[in-house]
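coords below, sequence missing:
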């Protein structure tokens, strides 16, 4: 079957018209959602802080962006990092986590945290091969070195509410503690289950920045105390959906530009024929 001949004006093919922005909008949204899903799965994910356990570093309602790329490349949590990890088992109480359809959709693409995932956020104090301990009235020690912990919640002692150790951290495990020591059911309180250890495989990723609210935006660096000899270790204000939108815009504009260039070239060719 032969295709119908293109409409002609004055003996020449009618120039193609570039699509309007509104016709391109569905494509822009679609690409943004796909990129957002990829970003959430492999790069960054937003998490909401639900408790006081990491005060004053993190407050209830803060949104943090978590680096999910490093674990994909085999990187393991390091001392001093603030890490999000899946519940090792029994650390979180059972609760109603139902979401409506809209909330579930937004959680799926990374616009809001998911209520279905049971995740915690703590600071990594010890990793595989370390010995951690803390006597009442004293500092936390890692491999015999005392930690200076300026991030502790004001008025809190290092471990007076729950002294521990010495405890040896097995390979593939980590010992985690909240910055608000007197309001954090961390590794100290779960020594009956796997010694209070968390599998590094449970780590979702490192919280790298407070992205919301605006007046609290800022990075979450590793404190200097973990950089002392013998302890040093290597190592969104946008949600994945927003990052996806940023990534989609150049792609759509590039596509529009190519179409407009093609139209312009065609029109120029017709003009030369007319001449």
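Happy to help now that I have it. Quick caveat, the model's predicted, so the values are computed rather than measured.

CA only for contacts and neighbour counts going forward, please
Will do.

so residue 133 sits against residue 146, correct?
No: if you go by C-alpha atoms under 8 Å, residue 133 and residue 146 don't touch, sitting 9.5 Å apart.

overlap in contacts, these two.
Residues touching both residue 133 and residue 146 (C-alpha atoms under 8 Å, 6 or more residues apart in numbering): residue 140.

comparison target, given below:
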């Protein structure tokens, strides 16, 4: 169930090095420059007084280590801050993702404070105890280096990939034979869950109130995914801290015949899904409307005491 990390980025193209600026200087008989013998003109680098100089380009083999170094640094920066590739080793996200797919994960937007949203497919670190029974092979030194710079999957990291169903402040629930509901609104998940699967008949749950700063996640292959439903006994009661989220999976990059984007299903855009926020609006409006009345009454009482 662990999702191995891998990313790669081609280095800059080999470009010929610049030749510099050729300069020419010649004496002027009317300016006293004729006192210099041929070939000894100030600024003339050529023995015969041709007046041009050309810097010899650096050998390709001397530039190759520099190009490789730049490419590795760029790959590391891209993996760390921008985009990272992850491989899918299990069937828990079928049919959206298949075993062997490579997905690109957006790691940039979380740096600007972006939080996971309902319906997004996200990669996150094991919150603790989710993958404790999953063995990881011991990589050699070369594998460790290549995985460090993102050129091959990491054999040591234990990451998971699931779909965000509910976010902080939401109440999520699923009864046997029923749909998943978020804030009382039923989700039409037939468009993305595995064909023939029920919404949660294998593991009904809820109602669960998701704390702020955490998310509730489920696999699209509901009957083959050990997701939030199966970890309610752990700290967090099955929810995942947003601090553990690596980023959002945005596209299937490999194999080429599987290339596709990973948009948010339309059911997560239905009106009224933000019931928690919507319920707060009337209360906020009521407080805003009451404030002028409170100030008016306070001012009237103060004026009455002054007059007395």
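Now that the structure is in, tell me what you want to look at. None of the values given here were measured: they were computed from a predicted structure.

can you pull the TM-score for these?
Laid over one another, the chains give 0.79 as their TM-score (TM-score structural alignment, normalised by the length of structure 1), with 228 aligned residues with a C-alpha RMSD of 1.8 Å.

re earlier: give me the more crowded residue out of residue 133 and residue 146 of structure 1.
Between residue 133 of structure 1 and residue 146, counting by other C-alpha atoms under 10 Å, residue 133 is the more crowded of the two (22 against 17).

which SS class is the counterpart of the more buried one in structure 2?
In structure 2, the residue paired with residue 133 of structure 1 according to TM-score structural alignment is residue 173. Here residue 173 of structure 2 is recorded as strand under DSSP: H, G, I helix; E, B strand; the rest coil.

was I right about residue 173 of structure 2 contacting residue 205?
Yes: between residue 173 of structure 2 and residue 205 there is a contact under C-alpha under 8 Å: 5.8 Å.

find the residues that touch each one of these two.
Both residue 173 of structure 2 and residue 205 lack any common contact, where contact means C-alpha under 8 Å, 6+ apart.

ok, which stretches of the stretch 51-200 of structure 1 are helices?
For the stretch 51-200 of structure 1, helices defined by DSSP state H, counting those that start in this stretch occupy the ranges 69-72, 101-109.

residue 180 of structure 1 is nearest to which of those?
Checking the helices of the stretch 51-200 of structure 1 against residue 180 of structure 1 by C-alpha to C-alpha gives helix 69-72 as the closest, at 26.3 Å.

picking up where we left off before, export the helices of the stretch 51-200 of structure 1 to TSV and tack on distance to residue 31 of structure 1 and mean neighbour count?
Formatted as TSV, the helices of the stretch 51-200 of structure 1 follow (distance: least, C-alpha to C-alpha, whole Å; neighbours: other C-alpha atoms under 10 Å):
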stretch	distance to residue 31 of structure 1	mean neighbour count
helix 69-72	21	16
helix 101-109	12	15
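
of all those, which one is nearest residue 173 of structure 1?
So among the helices of the stretch 51-200 of structure 1, helix 69-72 is nearest, using C-alpha to C-alpha, at 14.3 Å.

whereabouts in structure 2 does that closest one align?
Using TM-score structural alignment, helix 69-72 of structure 1 pairs with 108-111 in structure 2.

ok, which of the helices of the stretch 51-200 of structure 1 comes nearest residue 89 of structure 1?
Here helix 69-72 is closest among those (C-alpha to C-alpha), at 20.7 Å.

would you confirm that residue 157 of structure 2 contacts residue 87?
No: judged on C-alpha under 8 Å, residue 157 of structure 2 makes no contact with residue 87 at a distance of 12.0 Å.

translate residue 193 of structure 2 into the numbering of structure 1.
Checking TM-score structural alignment: residue 193 of structure 2 goes with residue 152.

and that match, what is it in contact with?
Taking C-alpha under 8 Å, 6+ apart, one finds 55-56, 158, 179-181 in contact with residue 152 of structure 1.

same thing with residue 144 of structure 1?
Residue 144 of structure 1 makes contacts with 131-132, as judged by C-alpha under 8 Å, 6+ apart.

any buried residues in stretch 160-180 of structure 2, and which?
Going by neighbour count (16 or more other C-alpha atoms under 10 Å), the buried part of stretch 160-180 of structure 2 is 160-175, 179-180.
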